[in-house]
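Participant: Here is the input, now give the coordinates:
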Amino acid sequence: MSKETTYEVLSLKGDEWQTDTIYSDRDEAIEAARNLHGDPHIDGAKVISEVYDDKTGGSKETTIFNTTTKIKTKQGQPESKADITPRRRGRPPSDKGKNTGRKDLLVAVKAAFWLLLILIGGLGALYGFEGLNNFLNKF
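Facilitator: Below is the predicted model:
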């Protein structure tokens, strides 16, 4: 009688596709696939639209979002960006290799300074309490 459409979000780990979640809303499924694609442990993500027909008992699957395939362009035309770009999680790319030795040295000096300050403070507190105790015991 009726057709039911579901959207399966699949993730690629190694060489194996695994069903991650199933949605009834297309936009939610694509958003979930984008979020999965941003995960560093996931090699790819895709959304498959599955239309199940109650009348015939059959179903038809169509891939509507896939991060593992490249868009084919006509020869002579430069590649254009896809309309749907996945969002990435984590830190933005930084300039690696620039002044790393200097930055590392600065971090090491700061760490050594704080450790020395804590050590001096601890020793001062220890000997300070002992001196205060001796002073108070005189009375």
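Participant: switch to C-alpha atoms for all contacts and neighbour counts from now on
Facilitator: Fine.
Participant: where along the chain do the strands fall?
Facilitator: Secondary structure of the chain (DSSP state E): strands at 3-13, 16-23, 44-53, 59-66.
Participant: buried set for the second one?
Facilitator: In this case it means strand 16-23. Buried residues in strand 16-23, counted by 16 or more other CA atoms under 10 Å: 20, 22, 23.
Participant: and for comparison, fold this next one:
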Amino acid sequence: MKIESTFEVLLLRDDRWELQEVFASEVEAMHAAHALQQRPNTRGVQIVRDRYDRTTGLSRGTLVFERRKSLLAENAVRSSGAGGS
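Facilitator: Alright, predicted model coming up:
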């Protein structure tokens, strides 16, 4: 049985999770997720471990990390970037 694992970094956009990057290492995926999380327009990030069994052809995804920004934090970022005098 040959099982391969990859780590998918997903970004929350318009209430949908979109795949951003795929990594062989959880550490690399975590670094990418934290970098995406720092962007002001990011609403949320996830890391999903995908385990693929070459023998059976089956794949299984497991959520290993998720962070979402609160609506209050999002509104504060938008307000501070509004360019008031």
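Participant: Packed most tightly, which of the strands of structure 1 would that be?
Facilitator: strand 44-53 (a mean of 21; mean count of other CA atoms under 10 Å).
Participant: Residue 3 of structure 1 contacts residue 52, correct?
Facilitator: Yes: Residue 3 of structure 1 is within contact range of residue 52, at 5.5 Å (criterion: CA atoms under 8 Å).
Participant: Residue 44 of structure 2 versus the closest residue to residue 21 of structure 2 other than its chain neighbours, what's the distance?
Facilitator: Of all residues not flanking residue 21 of structure 2 in the chain, residue 9 sits nearest, at 5.3 Å (CA to CA, 6 or more residues apart in numbering). Residue 9 of structure 2 sits 11 Å away from residue 44 of structure 2, going by CA to CA, to the nearest Å.
Participant: What of residue 68 of structure 2?
Facilitator: Distance from residue 68 of structure 2 to residue 44 of structure 2, by CA to CA: 4 Å.
Participant: same deal with residue 51 of structure 2?
Facilitator: 23 Å.
Participant: repeat for residue 17 of structure 2
Facilitator: Counting by CA to CA, the gap from residue 17 of structure 2 to residue 44 of structure 2 is 9 Å.
Participant: Over to residue 73 of structure 2?
Facilitator: Distance from residue 73 of structure 2 to residue 44 of structure 2, by CA to CA: 12 Å.
Participant: Residue 34 of structure 2 too?
Facilitator: 10 Å.
Participant: Which among the strands of structure 1 is found nearest to residue 117 of structure 1?
Facilitator: strand 3-13 (47.9 Å; CA to CA).
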